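Student: 3D model of this:
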Amino acid sequence: MLRSFDDLVRYQARMGEDRFPITDLLFNAQDGALKYLMVDTGGWLDSQQALVAASLVGEMTVDTAEVVLKATPEEFAQAPRWEGEHQPLFPILSNLPPLVVGPFGGTYAPLALAAEIDAETDAEDADRDPRAEAAMKRFETAKSWLGVDIFGRDGALGVLDDLLLDPETGRITHLVIDNGKVLSGKLLVVPYSVLRYRAGGGHLVLDTNAEALGKAPQIDQIDRLERHWHHDVHNYYMIPV
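Tutor: Predicted structure coming up:
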């Protein structure tokens, strides 16, 4: 049974008695191979993401909405930690007046404040986990793909609505596309191998066209994770299951 990314981010990762919210997946864009499961280990004030290697990801259980982690506490503690992107404040606050009156009558200079905060953040960035930094640069995050435009050989095809993951192979196997013409209660699913590349602008390019996509089999949302529809979809695109 396949798992959709939209469902997985509602799951929790379980390690012994501990539970962690799942926030994202890191995968190789070339073949869809899962590389890391990203889980939130911190509170709302100090959110920190642990990158759990795919080899340590175990069973994904629908009934309990859990993903079992095969990591020991020591392995989990040593997993790369990602602290999120640093968004410089200087460009944001540069549109404010040179001096701003605060709620208690005091004044402050937004640009000077932004420069001070950015300098402190840059110092903190020097201590960021280089393993996580390298992984985030090398691999793709599932969240960054959702909602991106999809193009084919003859123009726009729609937007990416979801990704389907096969827990047995540890690979993303299908793209779920919203072309604005899908029947109610149906999904338009394309094998991942139809993907040609992700362009520099962020959009995806498929080896198909609008006419072929419009005639492709649409599957029931209820049955979207079962395998019985694989043959219909893969035969249509002449791709082995």
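Student: Please count neighbours and contacts with C-alpha atoms only from this point.
Tutor: Fine.
Student: give the contact list for residue 143.
Tutor: Counting by C-alpha atoms under 8 Å, 6 or more residues apart in numbering, residue 143 makes contact with 24, 25.
Student: For the host helix or strand of it, buried residues please.
Tutor: If you go by DSSP states H and E, residue 143 is part of helix 142-145. Using 16 or more other C-alpha atoms under 10 Å as the burial criterion, the residues of helix 142-145 that qualify are 142, 143, 145.
Student: cool, and stretch 179-196?
Tutor: Quick answer for stretch 179-196 (16+ other C-alpha under 10 Å): 179, 187, 188, 189, 190, 191, 192, 193, 195.
Student: Need those in JSON lines (columns: secondary structure and distance to residue 112).
Tutor: Formatted as JSON lines, the buried residues of stretch 179-196 follow (DSSP: H, G, I helix; E, B strand; the rest coil; distance: C-alpha to C-alpha, whole Å):
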{"residue": "179", "secondary structure": "coil", "distance to residue 112": "47"}
{"residue": "187", "secondary structure": "strand", "distance to residue 112": "51"}
{"residue": "188", "secondary structure": "strand", "distance to residue 112": "51"}
{"residue": "189", "secondary structure": "strand", "distance to residue 112": "51"}
{"residue": "190", "secondary structure": "strand", "distance to residue 112": "51"}
{"residue": "191", "secondary structure": "strand", "distance to residue 112": "51"}
{"residue": "192", "secondary structure": "helix", "distance to residue 112": "48"}
{"residue": "193", "secondary structure": "helix", "distance to residue 112": "50"}
{"residue": "195", "secondary structure": "strand", "distance to residue 112": "47"}
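Student: this one next, for a side-by-side:
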Amino acid sequence: MLRKLHSLKSFEVHGRDAKLGKVDDFYFDQSQFVVRYLVLDTGNWLKQEETLISTHAIDNIDYDSKKIMVELTKDQLEDSPSIKRNEPISKVKEQEIIDYFGWPDYWEKTHSSDSELIHAGISERKKLLDFKVLEKEKEAQEKAEIAKTNLRSVEEVRGYKIHAKDENFGHIEDFFIEEEDSWIIRYILVDTGKKIEGKKSVLISPDWIHSISWHGKEIFVDKDKDQIASAPKYEEEKSKNVLPKSYEEMLYDHYDEDKYW
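Tutor: You can find the predicted model right below:
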């Protein structure tokens, strides 16, 4: 069963020793459409208002009490790296965060060889020892890495326009994810407004995306509007934030797509 991602927003986050804050946003991997982090709003007890928590740190989610239990303590968050609200996160910043907490990464890293360090010239060695130079280089590197970021804020992409082969048919409202374990985004919930008669919302799989313009805030899917309009009706008011497999079966049969399960 799949769950609507936005239904987890404002859930309380509890660590090993105390309440840490509440869920304010999520960051997903834009190339694989997998949620990687929760954004924690810590209120006023921490010097930075928001910080990231990897999905690897989640121990349990209690949907009835709206609480998320994580393998962290208040002390661990005290000096954790902060983030800027709703902005893309560079690889430099992400590496800083996962190194601090000791979380596993999910991309292939490259390392400088020992020989490169051994043969570094005197000026290069001096640079490595110069803290101010390192800080300036880090800032410049982070700005450059923003352009290559792989993480997107869910709150930032809500409202992106969704286009069929022939015309626009709505905007991103939410996502449906695999519950708890993989955090894979299986569907984009599209708010159609009045563009499709009789259907306020429709579901589109990320697998059916043809292309994305992050700069233009637009997503293009490999379906035409008539196909989307005739798809099995999704009734949000009856879903209770979850999506049954029976509906997925009907949806995939309608589009004649290979099922992922």
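Student: Out of the buried residues of helix 142-145 of the first structure, which is nearest to residue 121 of the first structure?
Tutor: Nearest to residue 121 of the first structure among the buried residues of helix 142-145 of the first structure: residue 143, at 24.6 Å, using C-alpha to C-alpha.
Student: center of the second structure, which residue is that?
Tutor: residue 28 (1.7 Å; C-alpha atoms, centre = their mean).
Student: these two touch, right, that residue and residue 156?
Tutor: No - shown here, residue 28 of the second structure and residue 156 do not form a contact pair, counting by C-alpha atoms under 8 Å, at 11.0 Å.
Student: So which bits of stretch 145-161 of the first structure are buried?
Tutor: Quick answer for stretch 145-161 of the first structure (16+ other C-alpha under 10 Å): 145-146, 148-152, 156-161.
Student: what's near enough to touch the corresponding residue of the first structure for residue 151 of the second structure?
Tutor: Here residue 151 of the second structure is matched to residue 139 in the first structure, going by TM-score structural alignment. Contacts for residue 139 of the first structure were tallied using C-alpha under 8 Å, 6+ apart; they are 26, 27, 28, 29, 35.
Student: Looking at those residues, which two lie furthest apart in space?
Tutor: 29 and 35 (10.4 Å).
Student: which parts of stretch 139-148 of the second structure are buried?
Tutor: 142, 145, 146.
Student: And for stretch 39-54 of the first structure?
Tutor: Of the residues in stretch 39-54 of the first structure, 39, 40, 41, 48, 49, 50, 51, 52, 53, 54 count as buried by neighbour count, 16+ other C-alpha under 10 Å.
Student: and the two most separated of the residues you listed?
Tutor: Largest separation among the buried residues of stretch 39-54 of the first structure by C-alpha to C-alpha: 48 and 54, giving 18.6 Å.
Student: can you map out the helices along the stretch 101-250 of the second structure?
Tutor: Taking DSSP state H, counting those that start in this stretch as the test, the helices found in the stretch 101-250 of the second structure are 114-118, 122-129, 131-146, 154-157, 225-229, 236-239, 245-255.
Student: Please tell me which residues of the first structure the second one aligns onto.
Tutor: Applying TM-score structural alignment, one finds that helix 122-129 of the second structure aligns to no residue range of the first structure.
Student: Between helix 131-146 and that helix, find me the angle.
Tutor: 80 degrees (axes from the mean of the first three to the mean of the last three C-alpha atoms, to 10 degrees).
Student: And the residue lying farthest from the centre of the second structure, how close does it get to residue 128 of the second structure?
Tutor: No residue in the second structure sits farther from the centre than residue 122, which is 42.7 Å out by C-alpha atoms, centre = their mean. Applying C-alpha to C-alpha, to the nearest Å, the value for residue 122 of the second structure to residue 128 of the second structure is 10 Å.
Student: Superpose on the first structure and give me the mean offset of the helix or strand containing residue 60 of the second structure.
Tutor: Element membership for residue 60 of the second structure, per DSSP H and E: strand 58-62. If you overlay the two and look at strand 58-62 of the second structure, the average distance to its match in the first structure is 2.7 Å (mean C-alpha distance after the TM-score superposition for the first structure).
Student: Show me what that strand is packed up against.
Tutor: The contact analysis (3 or more C-alpha pairs under 8 Å, 6 or more residues apart in numbering; DSSP states H and E) places strand 58-62 of the second structure against strand 67-70.
Student: Please repeat the previous calculation with a cut-off of 10 Å.
Tutor: Secondary-structure packing of strand 58-62 of the second structure (3 or more C-alpha pairs under 10 Å, 6 or more residues apart in numbering; DSSP states H and E): strand 12-14, strand 67-70.
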